[in-house]
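A.B. asks: coordinates for the following, if possible.
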Amino acid sequence: MLARYDRMCDRAAAEVISQYSTSFYLATRFLAPRVRTDVRNLYAMVRIADEIVDGTARAAGTDAASLLDAYQAHVLAAPASRFHTDPVLHAWANSARRCRFDDEHVAAFFASMRRDLSQSLYDPADFDAYVYGSAEVIGLMCVAAFVAEDPVPASTRAELDEGARALGAAFQKVNFLRDLAEDRDDLGRTYFPQLGDRDIDDTVKAELVADIRADLARARRAVPLLPKPARGAVAAAEALFAELTERIDAIPAATLYTTRISVPRHRKLYVTARALRRYRA
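C.D. replies: Presented below is the predicted three-dimensional model:
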């Protein structure tokens, strides 16, 4: 009975990612089944925390700060118990035990989420801290999932961690550019220090795109070091965000406030297939 409940909770977590990130969901399809489950379970936990701080809790009339504190406590305590009535928490706990996710990474993630409840502008140091907690540690936890059953030497792990942090940072910065209008107008946030209280222009956009490309290049160098079952999926995710970066580069900066940039499905399939071919075993 417990195994059946585990499977149901894993499916619930997979449904979360399918509803919120089609690109990431597509990339995870190319992971080995066990790793795919762990990455999706991680994402589902993260997504719930995002919903708490991004207006959903407020829309429901709930105090977001108190709810976030309680959720962090539940997440950190969850791996100690084998059964949870919350399917996402149950799935997360199973993966956290299996992959030995670092509590410090979880705490850093929640620290960034807590910033979203009170901080609207960022200086360079605050920005780096926010990106580390909101995105880079997610990459580090993904590496933990990748190597849980395929251990790598310590020197390789260090390089993988560096690449994972770079890829997480790139993902976050791309999403900041895609969500400029929503973040500013609906949530009252401006993340990029270069903007402050002014709109983005083409010069700043070019600077940000160059920074993202540098992050993606660092991440790309680490892909061949990954265990084979993870290489194709990570390459596909990197390629999809590289495609988004090129599309952002090709439009006027002002368009970012009126159009959320995306990759059409047929192009996603092409970009994904091309990346997978590079790392076919």
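A.B. asks: switch to C-alpha atoms for all contacts and neighbour counts from now on
C.D. replies: Noted.
A.B. asks: what about residue 163, distance to residue 38?
C.D. replies: 19 Å (C-alpha to C-alpha, to the nearest Å).
A.B. asks: equivalent analysis for residue 71, please.
C.D. replies: From residue 71 to residue 38 the distance is 19 Å (C-alpha to C-alpha).
A.B. asks: tell me which of those two has more neighbours.
C.D. replies: Remark: of residue 71 and residue 38, residue 38 carries more neighbours, 27 against 18, as counted by other C-alpha atoms under 10 Å.
A.B. asks: and that one, that's in a helix?
C.D. replies: Yes. Counting by DSSP: H, G, I helix; E, B strand; the rest coil, residue 38 is found in a helix.
A.B. asks: so what's it closest to, chain neighbours aside?
C.D. replies: residue 95 (5.1 Å; C-alpha to C-alpha, 6 or more residues apart in numbering).
A.B. asks: another for comparison:
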Amino acid sequence: MSHEPTGLALYDKTARDAAAAVITAYSTSFALATRLLGARPRPHVRNVYALVRIADEIVDGPAAAAGLDPSEERRILDALEAETVAAIARGFSSNLVVHAFARTARECGIDEELVGPFFSSMRTDIVTSQHDAASHDDYVYGSAEVVGLMCLQVFVNAGAVRPARPATELIDGARRLGAAFQDVNFLRDQHHDEGALGRDYLGLASGESSRLDVLDRIDADLAAAAAVIPRLPADCRRAVTAAHDLFAALSTRLRRDSPSDERIRVPDPVKAALAARAWLGFAPRRQTTRAHA
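C.D. replies: Okay, the predicted model is just below:
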């Protein structure tokens, strides 16, 4: 007798496989970190990442390269959000990535309070190119902090009979880790964002903030997140530690090296060493900063 999945089980598996293909194609670092997750949360985190990645691609170049103007990008993004919300309610979508996300959302308690701000930030990329401190914070909340909160919902609730609200300190840690990841990427992509997309997320071009201010904020956020990572479920700690330590290493390199057109990267052997360190159960690296947490 065959034990291969059929019907909805086969469709769910195919959707999960599609989400895994997205993360493998777009982020070697994130793919490496997810491999350190336990079997319980791993497919759900991939499902979250896949939807986030596709939405981001609508506003970050591929759609425009295909000939879409901003109004068409907006319509497609709005349609993706509407389909995502509907799929969470009904438990099915003809879009495989949306279907995978919706199954995760239903199991883990991800709702419109997190989905809505994410898509709002994606729409911001279509109409806003220059950010001040307030708009930066709003954008980072929707584009990164809520993604951290989605992952936290997975960490706490995957496999549970009924999703529960995570502890307050874990919520704060997830938000600050997401914010640190986003600000690191803003610094890494500064020249591309300004030159190719005409965007200044950090207010550096306008003098709203300085590079050192941003790095101090990143390190304060990383330190705050590191303090609560040991409180995560055991099958999630290694992966989150590896991701945290990778971005801590990027922050160190950004602080050490002068700004240039070349994107700062962590060499593969260093990534492997950080992953091994996390796998062995070491605590997250603690960042030192002159800023206040």
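A.B. asks: thinking again about what came up before, residues contacting the counterpart of the residue nearest to residue 38 of structure 1 in structure 2?
C.D. replies: Superposed on structure 2 with TM-score structural alignment, residue 95 of structure 1 falls opposite residue 104. Residue 104 of structure 2 sits next to 44, 47-48, 110, 154 when contact means C-alpha atoms under 8 Å, 6 or more residues apart in numbering.
A.B. asks: what separates the helix or strand hosting residue 104 of structure 2 from the chain centre, distance-wise?
C.D. replies: Element membership for residue 104 of structure 2 (DSSP states H and E) is helix 96-108. The chain centroid and the centroid of helix 96-108 of structure 2 are separated by 16 Å under C-alpha atoms, centre = their mean, to the nearest Å.
A.B. asks: check stretch 219-228 of structure 1 too.
C.D. replies: 18 Å.
A.B. asks: quick one: it aligns where in structure 2?
C.D. replies: Going by TM-score structural alignment: stretch 219-228 of structure 1 matches residues 225-234.
A.B. asks: how about that stretch: buried residues?
C.D. replies: 225-230, 232 (16 or more other C-alpha atoms under 10 Å).
A.B. asks: quick one: the helices in the stretch 1-150 of structure 1?
C.D. replies: 2-20, 22-28, 33-53, 56-59, 64-77, 87-99, 103-115, 124-131, 137-147 (DSSP state H, counting those that start in this stretch).
A.B. asks: which residues touch the residue nearest the centre of structure 1?
C.D. replies: A centroid search over structure 1 (C-alpha atoms, centre = their mean) returns residue 135, at 5.3 Å, as the residue closest to the centre. By C-alpha under 8 Å, 6+ apart, the contact set of residue 135 of structure 1 is 109, 165, 168-169, 171-172.
A.B. asks: how about residue 160 of structure 2?
C.D. replies: 107-108.
A.B. asks: how close does it get to residue 41 of structure 2?
C.D. replies: 11 Å.
A.B. asks: equivalent analysis for residue 201 of structure 2, please.
C.D. replies: 31 Å.
A.B. asks: same deal with residue 129 of structure 2?
C.D. replies: Residue 129 of structure 2 is 35 Å from residue 41 of structure 2, by C-alpha to C-alpha.
A.B. asks: out of those two, which sits in the busier spot?
C.D. replies: Neighbour totals were compared for residue 129 of structure 2 and residue 41, and residue 41 leads with 23 against 14 (other C-alpha under 10 Å).
A.B. asks: counterpart of the more buried one in structure 1?
C.D. replies: Per TM-score structural alignment, residue 41 of structure 2 is aligned with residue 35.
A.B. asks: ok, its match to residue 95 of structure 1 distance?
C.D. replies: Distance from residue 35 of structure 1 to residue 95 of structure 1, by C-alpha to C-alpha: 9 Å.
A.B. asks: show me whatever sits in contact with both of these two.
C.D. replies: Counting by C-alpha under 8 Å, 6+ apart, nothing touches both residue 35 of structure 1 and residue 95.
A.B. asks: now for residue 179 of structure 2: what does it line up with in structure 1?
C.D. replies: For residue 179 of structure 2, the residue aligned by TM-score structural alignment is residue 169.
A.B. asks: what is the helix or strand harbouring that match packed up against?
C.D. replies: Using DSSP H and E, residue 169 of structure 1 falls within helix 154-178. Judged by 3 or more C-alpha pairs under 8 Å, 6 or more residues apart in numbering; DSSP states H and E, helix 154-178 of structure 1 is in contact with helix 137-147, helix 202-222, helix 228-249.
A.B. asks: so which of these is the most surrounded?
C.D. replies: helix 137-147 (a mean of 24; mean count of other C-alpha atoms under 10 Å).
A.B. asks: quick one: contacts of the match of stretch 219-228 of structure 1?
C.D. replies: 155-156, 169-170, 172-174, 176-177, 237, 240-241, 244, 283-286.
A.B. asks: same deal with stretch 171-183 of structure 1?
C.D. replies: By C-alpha under 8 Å, 6+ apart, stretch 171-183 of structure 1 touches 131, 134-135, 189-191, 212, 241, 244-245, 256-258, 260-261.
A.B. asks: ok, which pair from the contacts of residue 104 of structure 2 is furthest apart?
C.D. replies: In these, two members sit farther apart than any others by C-alpha to C-alpha. They are 47 and 110, at 12.0 Å.
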